[in-house]
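*Asks:* Below: sequence and its predicted model.
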Amino acid sequence: MPIVNRIAEFAPDMKAWRRHLHMHPELGLECYGTAAFVVEQLRSFGVTEIHEGLAESGVVAVIEGQGEGPVTGLRADMDALPMTEETGLEYASTVPGKMHACGHDGHTSMLLGAAKYLAETRNFAGRAVLIFQPAEETIGGGRIMVEEGLMDRFGVEEVYAIHTDPFSKLGMLRTTPGPIMASVDDFEITVTGRGGHAAHPESCRDPIPCALAIGQALSALVSREVAALDQLVVSLTQVHAGSAMNVVPGTAYLAGTVRSLDPGVRAHAEERIAQIVAGQAASAGLTAELQYHKSYPPTVNHAAQAAFAAEVARGVATEVVDDLPPEMGSEDFSYMLEARPGAFLFLGQGEGPSVHHPEFDFNDEAAPYGASFFARLIETRHRLRP
């Protein structure tokens, strides 16, 4: 078995922790109950240096090894999603409208498993810095923790994280050097005309044709303005206008998301969306307001650290992929990778419902692989010298 034997022995503990967290999901920065549970477990493991209240409810635990050595950060996100669970499981969410649909309950349990092992064995030099982060799904708790001085305060030199993957087989670890996930920006467009009776459109300034023209032009950004290998996604996800069959509305609303892997492509998309909105509105004799919300940057692995993580993974995983094509989802671990060298990996949990699906559930059989990876990463990078 590739996983660490001692960690395999307390796999039932990780399952119990994870299912407790699954039943009690919390959103955004308000992961206070989750944080309290994490702190309680850490103290039971004998971890004595625990810092609370980073990014409102984040927790950082420092486990001292034997003597001087490196300082490595390991991160898990704790927050859930504003969704109604439809799994029907006996440990399903007890909080209406909230569920762990992205595996963060599993991430937290895996890092707790690694903490239990590292606190028990201390078979490493230096310090392991365990980061339990809120608000990955919303405003970027990772960004807030970095802005609050996380890396400097705890002397973190490198930082690593893993995310569950319901699209690959159990125990597989996948990563790549360079971009592994995309940036994310969102936009809202309000086109304003003059409403009136639909039987007399000549007396109105109809915003709907202009909104449709904007939507068509946005689709051409990807196919006609960006090289095929420079990945860009522009998805129009909301179109709202009108309230009755016989009324020309005064406004039309559009919204969507922009994903890219390259800062130059990202900037080009933002610039062109602004030009398209202004130009289409001007040609129709209307006004249009664009609100462009820049969010997480691309998640970019550092080459040396991605190679190191893949090498560690080969000792614990069922299979390792070290040249994973990047995907267009996003992650606020990107802020930590901007602050320090490190790597982000995906951990296979076996195929099942996608993350962000109301029937998603983290596979507890994956937890020993993730905890073993974290533990071996520390023991390898912080190897004790004879």
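*Replies:* On my side now, so go ahead.

*Asks:* C-alpha from now on. contacts and neighbour counts both.
*Replies:* Noted.

*Asks:* Tell me how far the nearest residue to residue 321 once chain neighbours are set aside lies from residue 201.
*Replies:* If you skip the residues right next to it in sequence, residue 321 has residue 174 as its closest partner in space, 4.5 Å away by CA to CA, 6 or more residues apart in numbering. Look at residue 174 and residue 201: by CA to CA, to the nearest Å, they are 57 Å apart.

*Asks:* Could you check which of those two is surrounded by more residues?
*Replies:* Set side by side, residue 174 and residue 201 show more neighbours around residue 174, with 26 against 14, by other CA atoms under 10 Å.

*Asks:* so that one touches residue 349, yeah?
*Replies:* No: between residue 174 and residue 349 there is no contact, the gap being 11.8 Å when judged by CA atoms under 8 Å.

*Asks:* what's in contact with stretch 352-368?
*Replies:* Around stretch 352-368, the neighbours that count as contacts under CA atoms under 8 Å, 6 or more residues apart in numbering are 3-4, 7-8, 11, 14-15, 18, 81, 83-87, 100-103, 105-107, 109-110, 113, 164, 166-167, 170-171, 347-350.

*Asks:* same for the strand or helix carrying residue 38, what does it pack against?
*Replies:* For residue 38, the element it lies in under DSSP states H and E is helix 32-44. The helices and strands touching helix 32-44, judged by 3 or more CA pairs under 8 Å, 6 or more residues apart in numbering; DSSP states H and E, are strand 58-64, helix 104-121.

*Asks:* Next, format those as a markdown table and append distance to residue 207.
*Replies:* Converted to a markdown table, the helices and strands packed on helix 32-44 look like this (distance: least, CA to CA, whole Å):
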| stretch | distance to residue 207 |
| --- | --- |
| strand 58-64 | 46 |
| helix 104-121 | 42 |
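
*Asks:* among those, which is the most enclosed?
*Replies:* Each of the helices and strands packed on helix 32-44 was scored by mean neighbour count; the highest is helix 104-121, a mean of 25, by mean count of other CA atoms under 10 Å.

*Asks:* and the comparison structure, right after this:
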Amino acid sequence: MPVINRIAGFAEDMTAWRRHLHENPELGFDCFETAAFVEGKLREFGITEIHTGIAKTGVVALIRGQGDSENGPVIGLRADMDALPMPEETGLPYASKVEGKMHACGHDGHTAMLLGAAKYLNETKNFSGTVALIFQPAEEDGGGGGVMVDEGVMDRFGIDQVYGIHNAPGVPFGMMQTTPGPIMAAVDTFHINITGVGGHGAQPHVSKDPVVAAVGIVQAIQTISSRNHYALNDLVISVTQIHTGSAENVIPETAYINGTVRTFDKEVQKLVMQRMQEICDGMGPAYGVEAKLDYEVWYPATINDAAKTAFAADVAREVVGGENVQDDISREMGAEDFSYMLEARPGAYLFLGAGEGAAVHNTKYDFNDEISPIGASFFAKLVETAQPV
């Protein structure tokens, strides 16, 4: 089947909801107005079982289907709500009204799609059991998905399986992509603070130069990928910041190094942590400085359940056609905190092609509203197929 006719009928509503959210972006866990907007729409649809304040501003709404819904299966559908701390340069009439904040990843569209599915599912209730609509804050920074899991959403609402969608600029319009097993990488962050002895640039012999130490440590970090790990195990280590110094004739006292690590294999992750610590422990004394590593383990790898991925791909074929579904794409090194939900329950994460346009996390990005009926139809069809009457 193509896009559900009833959902296509309120496509303009989804566009209006999305553009309202786009104009009013909020960051991290502070999605207060966004959550209030979501709750208001859900109540407008006639949904009454709404739970707020989860992970500070997260919302979970339950729609009961037919039969013994209280004791039946529960399927979870998730949308993220937060924006990014960056300026918008689209020039659109509905561009962000909040300086330095922008919906540059399409979470406004993800929220609109799930609201569209909610409206349809509550009208028709052509399913058994229950659907749990999960509106999550802090995907970009803070791991709101993990916090919601830690606060018990899976057990509290009896969720058996869970699904999520992300829009994908550059992928042909309406194409849905996924893969069983790992689909997105784990992400870690490292900070290295170097402390030496500052002094005059003309007298380096009486200083302990953190700048030279920082350069040496960064070069050594690059050898982890090239010399310490098996080349066929995916690994990315990127040094993204080096901060030090204030003048051309002053040797500073401190330097700071920061970067990101992307892995799929926990043994590779452990190797990186071990080697970074060894590099800091060895290179600090070698340069006569202190090099202190702070390694932060963040989101785990996003790993799709094989059976649920095959099921989701079959549903996608019914919505967009078999020629528009790829169920064996290569995994990518981006990260996603939906990973925490997939650690807690089997499910699948999919990409929905948005056609040509600026990439996510770009100041000129805008969500393609024309894919909203597709995403909402996919969510709705998932529920009706997984839990038939």
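*Replies:* Cool, got the structure. Just so we're clear, the structure is a prediction, and the values are computed from it rather than from any experiment.

*Asks:* So which of the contacts of stretch 352-368 of structure 1 belong to helices?
*Replies:* Restricting these to those inside helices, with DSSP state H as the criterion, leaves 7-8, 11, 14-15, 18, 105-107, 109-110, 113.

*Asks:* could the residues you listed go into JSON lines alongside distance to residue 59 of structure 1?
*Replies:* Supplementary listing: those in JSON lines, determined by distance: CA to CA, whole Å:
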{"residue": "7", "distance to residue 59 of structure 1": "22"}
{"residue": "8", "distance to residue 59 of structure 1": "25"}
{"residue": "11", "distance to residue 59 of structure 1": "23"}
{"residue": "14", "distance to residue 59 of structure 1": "18"}
{"residue": "15", "distance to residue 59 of structure 1": "21"}
{"residue": "18", "distance to residue 59 of structure 1": "17"}
{"residue": "105", "distance to residue 59 of structure 1": "15"}
{"residue": "106", "distance to residue 59 of structure 1": "16"}
{"residue": "107", "distance to residue 59 of structure 1": "14"}
{"residue": "109", "distance to residue 59 of structure 1": "14"}
{"residue": "110", "distance to residue 59 of structure 1": "15"}
{"residue": "113", "distance to residue 59 of structure 1": "15"}
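
*Asks:* how about the helices in structure 1?
*Replies:* Counting by DSSP H, one finds helices in structure 1 at the ranges 5-9, 11-23, 32-44, 104-121, 141-147, 150-154, 207-224, 263-284, 303-313, 333-339, 367-381.

*Asks:* Would you reformat those helices as a markdown table and include distance to residue 321 of structure 1?
*Replies:* Converted to a markdown table, the helices of structure 1 look like this (distance: least, CA to CA, whole Å):
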| stretch | distance to residue 321 of structure 1 |
| --- | --- |
| helix 5-9 | 23 |
| helix 11-23 | 25 |
| helix 32-44 | 31 |
| helix 104-121 | 20 |
| helix 141-147 | 26 |
| helix 150-154 | 29 |
| helix 207-224 | 29 |
| helix 263-284 | 26 |
| helix 303-313 | 8 |
| helix 333-339 | 20 |
| helix 367-381 | 14 |
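
*Asks:* Average offset of the helix holding residue 38 of structure 1 relative to structure 2?
*Replies:* Plainly put, helix 32-44 of structure 1 ends up 0.9 Å away from its match in structure 2 on average once the two are laid over each other (mean CA distance after the TM-score superposition for structure 1).

*Asks:* Buried ones in that helix, by neighbour count?
*Replies:* Residues of helix 32-44 of structure 1 classed as buried by neighbour count (16 or more other CA atoms under 10 Å): 32, 34-35, 38-39, 41-42.

*Asks:* That helix: how far from the chain's middle?
*Replies:* Helix 32-44 of structure 1 sits 22 Å away from the centroid of its parent chain (CA atoms, centre = their mean, to the nearest Å).

*Asks:* Give me the contacts around that helix.
*Replies:* Counting by CA under 8 Å, 6+ apart, the neighbours of helix 32-44 of structure 1 from elsewhere in the structure are 21, 24-26, 50, 57-59, 61, 78, 112, 115-116, 132.

*Asks:* what stretch of structure 2 lies opposite it in the alignment?
*Replies:* Across structure 2, the stretch matching helix 32-44 of structure 1 (TM-score structural alignment) is residues 32-44.

*Asks:* Contact partners for residue 377 of structure 2?
*Replies:* If a contact means CA under 8 Å, 6+ apart, then residue 377 of structure 2 has 3-4, 7, 117, 319 as its contacts.

*Asks:* quick one: what's aligned to it in structure 1?
*Replies:* Residue correspondence to structure 1 (TM-score structural alignment): residue 377 of structure 2 is matched to residue 372.

*Asks:* do the same with residue 292 of structure 2
*Replies:* Aligned against structure 1 by TM-score structural alignment, residue 292 of structure 2 finds its counterpart in residue 289.

*Asks:* Over to residue 121 of structure 2?
*Replies:* Residue 121 of structure 2 maps onto residue 118 in structure 1, with residues paired by TM-score structural alignment.

*Asks:* who's in contact with its match?
*Replies:* Residue 118 of structure 1 makes contacts with 63, 375, as judged by CA under 8 Å, 6+ apart.

*Asks:* Okay then, goodbye and thanks.
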